[in-house]
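A.B. asks: how would this look folded up:
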Amino acid sequence: MQWIKLFDSEAEAKSQVPLTRSKAVMAAGREICVAHTPAGLFAVENLCPHLGDALSRGTTNYLNEIICPWHSYRFHLITGEECKGRTRPLTRFPLETREDGVYVQVPSTAPES
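C.D. replies: Sure, this is the predicted structure:
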């Protein structure tokens, strides 16, 4: 596992990913979705496990869920679970705010294509 710097500060992260929004970022060859809810910032895989749409095109809600823009599947950002259990959970990545920026922890090697 390795830590990759995504933003220079928490303020920069929150300005680039406003509340109720999400954004795709690259980290160690992986496309990660950074989502922002009232509970903070979260990092998950960017592909919906249902049919593969980019979660970064969706929004978040007050329940700390990210909503897929295609079929409106809702995934809890803390557990990764889909709200009705219709598909596998999201892969989540630890996100950490440090003095010099916001970092995500990802596996050392990129997934096979």
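
A.B. asks: switch to C-alpha atoms for all contacts and neighbour counts from now on
C.D. replies: Noted.

A.B. asks: quick check: chain neighbours aside, which residue is closest to the residue lying farthest from the centre of the chain?
C.D. replies: In terms of distance from the mean C-alpha position of the chain, residue 99 ranks first, at 21.2 Å (C-alpha atoms, centre = their mean). Among residues not flanking residue 99 along the chain, residue 9 sits closest, at 7.5 Å (C-alpha to C-alpha, 6 or more residues apart in numbering).

A.B. asks: ok, how many other residues are close to the one you found?
C.D. replies: Neighbour count for residue 9, taken as other C-alpha atoms under 10 Å: 17.

A.B. asks: contact partners for it?
C.D. replies: Applying C-alpha atoms under 8 Å, 6 or more residues apart in numbering to residue 9 gives the contacts 97, 98, 99, 100, 101, 102.

A.B. asks: structure for this one too, so we can compare:
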Amino acid sequence: MGWIKIFESEAAAKQQIPLTKATALVVNGQEICIAHTSAGLFAVKNACPHLGDSLSRGTTNYLNEIVCPWHSYRFHLATGEECQGRTKPLQRYPLEAREDGLFLMTNE
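C.D. replies: The predicted structure follows:
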């Protein structure tokens, strides 16, 4: 486990990922979805637990959820829980904004 720098700063990440959007990054061989909401940036595994579609192709909403583009399952980014409890929660990754960049904690 360790912290890996993924952006030069939190501001740079927010500039590259527009509000209500998400992007995919490969970090230590893991595909991670970085989502930008009005509550900030969140990192989750880039695969919907329902059937595996890429969450980075989805959008975020005003409820701080990411919406899967395939079947519209909604996951709360702070907890990872699916809004109706129909599938297991998202795998989440901690993010930390530091003076020298935005870092993600990997589990490998």
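
A.B. asks: now, the contacts of residue 9 of structure 1 that are in strands?
C.D. replies: Residues of the contacts of residue 9 of structure 1 located in strands (DSSP state E): 97, 98, 101, 102.

A.B. asks: now do the same for the residue farthest from the centre of structure 1: its match in structure 2.
C.D. replies: When structure 2 is aligned by TM-score structural alignment, residue 99 of structure 1 is paired with residue 99.

A.B. asks: how close does that match sit to residue 24 of structure 2?
C.D. replies: Using C-alpha to C-alpha, to the nearest Å, residue 99 of structure 2 is found at 23 Å from residue 24 of structure 2.

A.B. asks: go on, residue 100 of structure 2?
C.D. replies: Look at residue 100 of structure 2 and residue 24 of structure 2: by C-alpha to C-alpha, they are 22 Å apart.

A.B. asks: neighbour count winner among the two?
C.D. replies: residue 24 (19 against 11).

A.B. asks: please, which helix or strand holds the more buried one?
C.D. replies: Taking DSSP states H and E as the criterion, the element that holds residue 24 of structure 2 is strand 22-27.

A.B. asks: now the helix or strand following that strand on structure 1. Mean distance?
C.D. replies: Next helix or strand after strand 22-27 of structure 2 toward the C-terminus (DSSP H and E): strand 30-37. When structure 1 is overlaid, strand 30-37 of structure 2 sits 0.3 Å from its aligned residues on average, using mean C-alpha distance after the TM-score superposition for structure 1.

A.B. asks: which strands or helices does strand 30-37 of structure 2 pack on?
C.D. replies: Here strand 30-37 of structure 2 touches strand 22-27, strand 40-45, strand 59-60, going by 3 or more C-alpha pairs under 8 Å, 6 or more residues apart in numbering; DSSP states H and E.

A.B. asks: now that strand: buried residues?
C.D. replies: Within strand 30-37 of structure 2, the residues scored as buried using 16 or more other C-alpha atoms under 10 Å are 31, 32, 33, 34, 35, 36, 37.

A.B. asks: the last one and residue 61 touch, don't they?
C.D. replies: By that I understand residue 37 of structure 2. Yes - with contact taken as C-alpha atoms under 8 Å, residue 37 of structure 2 and residue 61 are classed as touching, separated by 7.2 Å.

A.B. asks: I'm done for today, thanks for sticking with me.
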